[in-house]
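Asker: Below is the sequence, then the predicted model.
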Amino acid sequence: MYQTLDPRDFTVFITGATSGFGLAAARRYAGAGAKVVAAGRRRDRLEALKAELGADACHIVELDVRDWRATSDVVAAIPAPFDAINVVLANAGLALGLQPAADIDIADWETMVDTNVKGLMYTVRALLPGLIARGGGHIVTMGSVAGDYSYPGASVYGASKAFVKQLALNLRADVQGKKVRVTNIEPGLAETEFSLVRFKGDAGRASKPYEGTQAMTAEDIAEAVFWATVMPAHVNINRIQMMATTQAFAPFDIFRED
């Protein structure tokens, strides 16, 4: 019988755990017997998650990953038995706006870079030394198909997700021989709060990408994350790129004069 890793041996640190992929992953791991450290900015949602999963399964930390000092301090202060982290899901990220590059609010670009790029850097840097010291583990980063395929209005968002992909690949080289695995998850169309955040609470605009089609769910993505981490320790899943069956690659865009 094929032997996968036992998730009951996992202590999983998840950023962006208050909604979407992070919330679904917290539930998936806790349901399989893992301990979960759920990090996020919304205290009320963290408290609700802890009540749902139970204090023995879930430790919560209020954290904005854009703050290096706060991230470092939070990781250092995690109490036993939740401090024995061996799986990290660096999930926190967002898209803001869909305007052309010449028109977008520069603050939106800065927020995406601070969260998707610097927040990821801070998360990895704060947690990786502990994984190595404890004899190994797994870092899972949350990329996007936008890191490979361009679309109008996604200039900095797509660039930030290309950074996520390349950081994950480079980490694989850095941790060679350290028994640390690295996987980048690259979802396409998935119905979560993603569009609601992108359009700053405009529910009408946020619903448009999902009308008349069947998008993936947060649970679909969480299952891919879970599968990659329970594979035997000698197997590293470098990348998982996934799209809804109803989504495909865009055609080349050719501008033509009238």
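Answerer: On my side now, so go ahead. Numbers count the residues shown, from 1 in each chain.
Asker: all contacts plus neighbour counts: C-alpha atoms, from now on.
Answerer: Noted.
Asker: quick one: terminal-to-terminal distance for stretch 67-81?
Answerer: Terminal residues of stretch 67-81 lie 25 Å apart, using CA to CA, to the nearest Å.
Asker: Check it against this one:
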Amino acid sequence: MTQDERGVAVISGASSGFGERIAQVLAQQGYSVVALARRVDRLKALAEQDATGAILPVVADVRDREGLARAFDELPPDFRDISVLINNAGLSRGFGPLQSGSDASWREMIDTNISGLLNVSGLLLPRLVSRGSGHVVNIGSIAASYPYMGGNVYAATKAFVHQLSLNMRVDLQGTGVRVSCVAPGMAKTEFAKVRYDGDVERADALYEGLEPLTADDVAQTVAWCLTRPARVNINMIELMPSEQHFGLGFAGSPPASPGGADGA
């Protein structure tokens, strides 16, 4: 299947982690890819290193709806036939109980994980509906289903993603547009480093004693959802490391980062 037949995949948070790898995998599978993120240098490197030449870097912040609208309106003709939307941009800030949390961190998570997803979806869903076919994949987290110490606001934002995914599927029924939610567990990307404000040693300690998921594990799961026959809708997929338990905590260590979207 050629790139023209596949159409265009828009991936938010494509500058690192899950989003970066999803962009690479979908480009290899024949999509033209709009790689959306804030970091110019990382997006440029992603496009330059891609052998397919099918990745278009687009610098925009999912929290800025007007900026997103301009970016989508200015897409080159070859990147306008959008058939896939991957809502991946997201982050977590800090650990600790709600009663000692940071309002600034809460706001950043809500603005990115919830409002950002709504901004991108609100702008692109009408295009998919007009096309008469397409697929939305929202990147959630097992944190939405299994509570852990310090998860609070981050976990709640992912619960929103899960519930919205199900309701999007209802709203889009009969339009030819499918909706899936992929919910990863612990995965070793830059996600934990962001959560710990760049403290690499503390972030790496989270993965001691188990083999975490990789960004490729998540990317291949997303790609599998997209390749199901048109009659099949994958509503929700959870994937975890074989050695991760549902409690999400580890005795004698900081609470485990449960995984989720990254690369904002």
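Answerer: Everything's here; your move. Note that this is a predicted model, so its numbers are computed, not measured.
Asker: Can you tell me what Tyr210 of the first structure aligns to in the second structure?
Answerer: Aligned counterpart of Tyr210 of the first structure in the second structure: Tyr207 (TM-score structural alignment).
Asker: Which residues lie in contact with the alignment partner in the first structure of Arg195 of the second structure in this structure?
Answerer: Under the alignment (TM-score structural alignment), Arg195 of the second structure maps onto Arg198 of the first structure. Shown in contact with Arg198 of the first structure (CA atoms under 8 Å, 6 or more residues apart in numbering): 94-98, 206.
Asker: same question, Gly16 of the first structure
Answerer: 22-23, 38-41, 90-93.
Asker: which SS state does it fall under?
Answerer: coil (DSSP: H, G, I helix; E, B strand; the rest coil).
Asker: about what we covered before: quick check: chain neighbours aside, which residue is closest to the match of Arg195 of the second structure?
Answerer: Leaving aside its sequence neighbours, Arg198 of the first structure sits nearest to Leu96 (CA to CA, 6 or more residues apart in numbering; 4.1 Å).
Asker: so that neighbour sits right up against Phe199, yeah?
Answerer: Yes - using CA atoms under 8 Å, Leu96 of the first structure makes contact with Phe199 at a distance of 6.7 Å.
Asker: Of these two, give the one with the bigger neighbour count.
Answerer: Leu96 (24 against 17; other CA atoms under 10 Å).
Asker: where do the strands sit along the stretch 51-200 of the first structure?
Answerer: All strands of the stretch 51-200 of the first structure, identified by DSSP state E, counting those that start in this stretch, fall at 58-62, 87-90, 137-142, 180-187.
Asker: on that earlier part again, would you tell me which one of the contacts of Gly16 of the first structure comes nearest to Asp103 of the first structure?
Answerer: Gly93 (22.0 Å; CA to CA).
Asker: if I pick Pro187 of the first structure, what's in contact with it?
Answerer: Pro187 of the first structure neighbours (CA under 8 Å, 6+ apart): 143-145, 221, 241-243.
Asker: Pull out the buried members of the residues you listed.
Answerer: Neighbour counting by 16 or more other CA atoms under 10 Å classes 143-145, 221, 242-243 among these as buried.
Asker: Report the contact partners of Asp111 of the second structure.
Answerer: Arg63.
Asker: Just give me the match in the first structure for it.
Answerer: That one, Asp111 of the second structure, aligns with Asp114 by TM-score structural alignment.
Asker: Could you do Pro229 of the second structure as well?
Answerer: Under TM-score structural alignment, Pro229 of the second structure pairs with Pro232 in the first structure.
Asker: So that match is in contact with Leu5, correct?
Answerer: Yes - Pro232 of the first structure lies in contact with Leu5 (CA under 8 Å); the separation is 5.6 Å.
Asker: The first structure: which residue goes with His135 of the second structure?
Answerer: So His135 of the second structure corresponds to His138, using TM-score structural alignment.
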